[in-house]
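Participant: Got a sequence here, can you build the structure:
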Amino acid sequence: MAGIGGGLYLQNVVGIPWITPIRGAIIVSLLAALILAQVSKNAGQREDSVIGALWAGGMSIGFLFIAITPGYFDPMSYLFGNILLISKEDISFVIVLDLIILAVVGIFYNKLVALCFDEEYTQLRGVHTRWLYLLLLCLTALTIVLLVRIVGIIMVIALLTLPAAIAGNIASGIRQMMALATLLSGLFIVSGLGVSFSFDLPSGSVIILIATVCYLLSLGLGGKQLRKQEKTGSSAESYQEKT
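Facilitator: Modelled structure (predicted):
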């Protein structure tokens, strides 16, 4: 929100035409990723605490810029998303970012998995985790900026977490989880847009609502799989004891 408000102010008041709200959001999101990486590594702060501070400060700065910018500007489309705001430039940016993410994941897959699950082990293996961690944060920040146009700032975190959470309850491995989460994200967006168009409802809210319902339904399936695994493990232990 700070980048969107700052871009709007610089474009309309200062007179810098190439700094659009979305480009301002990209700059600020990358800066926030850098701050998050430095503070969490050097100051020993919890990531969720730093994210909360950046979130609150960024939202406040963004609304202050919007307030001092002459003219009328409706922040609701950025808070809750509007598919009609997506331009050809946004689509091109999405395609380029997708290719970059696929390339990064393909090249650094093993290192990224090790970093996310056991950073200390990754460091002992001689991997420079600081730059890899910063790269992961920057890719996540750019992804968030793109999702703002579809579901908005308020609900963007839900679309990042719910498909992955559902896939985690169903998939049996990391690769399968990643592919399934990507597929679910696409299904939620397409189905949400269809429902919102048919009933004239906000697209972002409908997309997240569908994802939330599917997540709640997946909890039952995930619980059944967990009980099945526990039962299988108990049976194996009993067999070993008898043997």
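Participant: C-alpha only now, for contacts and for neighbours.
Facilitator: Fine.
Participant: Centre of the chain to the longest helix seen in the chain, how far?
Facilitator: Determined from DSSP state H, the single longest helix within the chain is helix 129-170. What separates the centre of helix 129-170 from the centre of its chain is 1 Å, taken as Cα atoms, centre = their mean, to the nearest Å.
Participant: ok, now stretch 189-204?
Facilitator: Chain-centre distance of stretch 189-204: 20 Å, with Cα atoms, centre = their mean.
Participant: what's that stretch in contact with?
Facilitator: Here stretch 189-204 makes contact (Cα atoms under 8 Å, 6 or more residues apart in numbering) with 80-83, 150-152, 155, 206-208, 210.
Participant: Go through the residues you listed and name the one nearest Ile27.
Facilitator: Nearest to Ile27 among the contacts of stretch 189-204, counting by Cα to Cα, is Gly152 at 17.5 Å.
Participant: surely the closest one meets Ser77?
Facilitator: Yes. Counting by Cα atoms under 8 Å, Ser77 is a contact partner of Gly152 at 6.9 Å.
Participant: next up, for comparison:
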Amino acid sequence: MTPYELLVEPLGYGFVVRALAAAVVAAAVCAVLSCWLVLIGWSLMGDAVSHAVLPGVVLAHVLGAPFALGAVVFGFLGVALIGVVRDGGRVKEDAAIGIVFTTLFALGLVLISVTPSQTDLNHVVFGNLLGVARADLAQIAALGALVLVALLLKRRDFTLYAFDPVHAHAIGLNPRLLGAALLGLLALTCVVALQVVGVVLVVAMLVIPGATAHLLTDRFGRMLVIAPAVSVGAAVLGLYLSYHLNTASGGMVVLVQGGLFLLAHLFAPRHGLLGRRIAANRRTAA
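Facilitator: Below you'll find the predicted structure:
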């Protein structure tokens, strides 16, 4: 099979084209948001929210409400519960996050097991990229566009909040409101990525692109370009590999992202393990 056939053959199937479109949108949205999550140090919070939205998504399905509504409600509920557990005793924040998100995730699994439905809700947990329907793609595109527009319009405020919330408060911004807005966008982003990789692997798409870009540049503006480029490239390559190797599509997308992060971690010019040594050897030789 020629390289041209390798590229073109999958596009002859409508479900692959829809999967490719959904993967690209989800990868871009998750990557842009991941830049702020990495800078603020919210990687574990991203894991918590992505798991906490599961019962909200299931309940929204039962009630016939939009998935996004249930996700946002339970996303904020999870964050509120973390604050209550953390502030109410001797439990530290990391332990509070672990307790809350695992409990809510377990609640979601229980609700899935007892919910009578003609729809297999297990795709919410593990993803079903090749099963994306036109209605799913429309929802992914609409929510993805909403999140991207909000992030780009408020990027300066979010960036200042990430770097220096005290200064943000001093110039009249409300750090608490900005944090709440980011959490809301995080919940919506989880809904965007659910169909692609499922709840279990959403956190990978929310952390790996930003972490990879952070290794490759020290400028935040460049991170906002590098992270989506890396993430979208990994989504496309991962989907093609899953098609030709007959493997799980969502898992392959995340696996490629992890491979790209490993390359950056090793060979990034300034922050890579081997990149620093190579640069130091060149300076010594000069």
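Participant: Could I get the TM-score for this pair?
Facilitator: With the length set by TM-score structural alignment, normalised by the length of the first structure, the two chains reach a TM-score of 0.77; 223 aligned residues with a Cα RMSD of 3.2 Å.
Participant: Neighbour-wise, which one of the contacts of stretch 189-204 of the first structure leads?
Facilitator: The most crowded member of those is Val151, carrying 29 neighbours; neighbours defined as other Cα atoms under 10 Å.
Participant: contacting residues for the counterpart of it in the second structure?
Facilitator: Matched by TM-score structural alignment, Val151 of the first structure corresponds to Val197 in the second structure. Shown in contact with Val197 of the second structure (Cα under 8 Å, 6+ apart): 126-129, 249-251.
Participant: Pick out the residue nearest the middle of the first structure.
Facilitator: Of all residues in the first structure, the one closest to the mean position by Cα atoms, centre = their mean is Leu160, 3.8 Å from it.
Participant: Okay, and Leu152 of the second structure sits in which element?
Facilitator: When elements are assigned from DSSP states H and E, Leu152 of the second structure belongs to helix 134-153.
Participant: give me the stretch of the first structure that that helix matches.
Facilitator: The aligned range for helix 134-153 of the second structure in the first structure is 88-107, by TM-score structural alignment.
Participant: neighbouring contacts of the matching stretch?
Facilitator: The contact list for stretch 88-107 of the first structure, computed with Cα under 8 Å, 6+ apart, reads 112, 139, 142-143, 146.
Participant: give me that answer again for 10 Å
Facilitator: Outside stretch 88-107 of the first structure, the residues that touch it by Cα atoms under 10 Å, 6 or more residues apart in numbering are 22, 87, 109, 111-113, 135-136, 139-140, 142-143, 146-147, 149.
Participant: just stretch 215-224 of the second structure next, same as before
Facilitator: So stretch 215-224 of the second structure is contacted by 28, 31-36, 39, 152, 155, 159, 209-214, 226-227, 229, 261, 264-272 (Cα under 10 Å, 6+ apart).
Participant: Out of the residues you listed, which sit inside helices?
Facilitator: Per DSSP H, helices hold the following members of the contacts of stretch 215-224 of the second structure: 28, 31-36, 39, 152, 155, 159, 209-214, 226-227, 229, 261, 264-267.
Participant: who does the helix or strand containing Gly24 of the first structure touch, helix- and strand-wise?
Facilitator: Assigned by DSSP H and E, Gly24 of the first structure belongs to helix 21-42. Here helix 21-42 of the first structure touches helix 2-9, helix 47-68, helix 129-170, going by 3 or more Cα pairs under 10 Å, 6 or more residues apart in numbering; DSSP states H and E.
Participant: I'd say Gly152 of the first structure and Ile86 touch.
Facilitator: No. Using Cα atoms under 10 Å, Gly152 of the first structure is not in contact with Ile86; the gap is 12.0 Å.
Participant: Mind listing the shared neighbours of the two?
Facilitator: Common neighbours of Gly152 of the first structure and Ile86 (Cα under 10 Å, 6+ apart) are Leu146.
Participant: ok, now which ones touch Glu241 of the first structure?
Facilitator: With Cα under 10 Å, 6+ apart, Glu241 of the first structure has these contacts: Ser235.
Participant: which residues in the second structure does stretch 176-185 of the first structure match up with?
Facilitator: Mapped onto the second structure using TM-score structural alignment, stretch 176-185 of the first structure covers residues 222-231.
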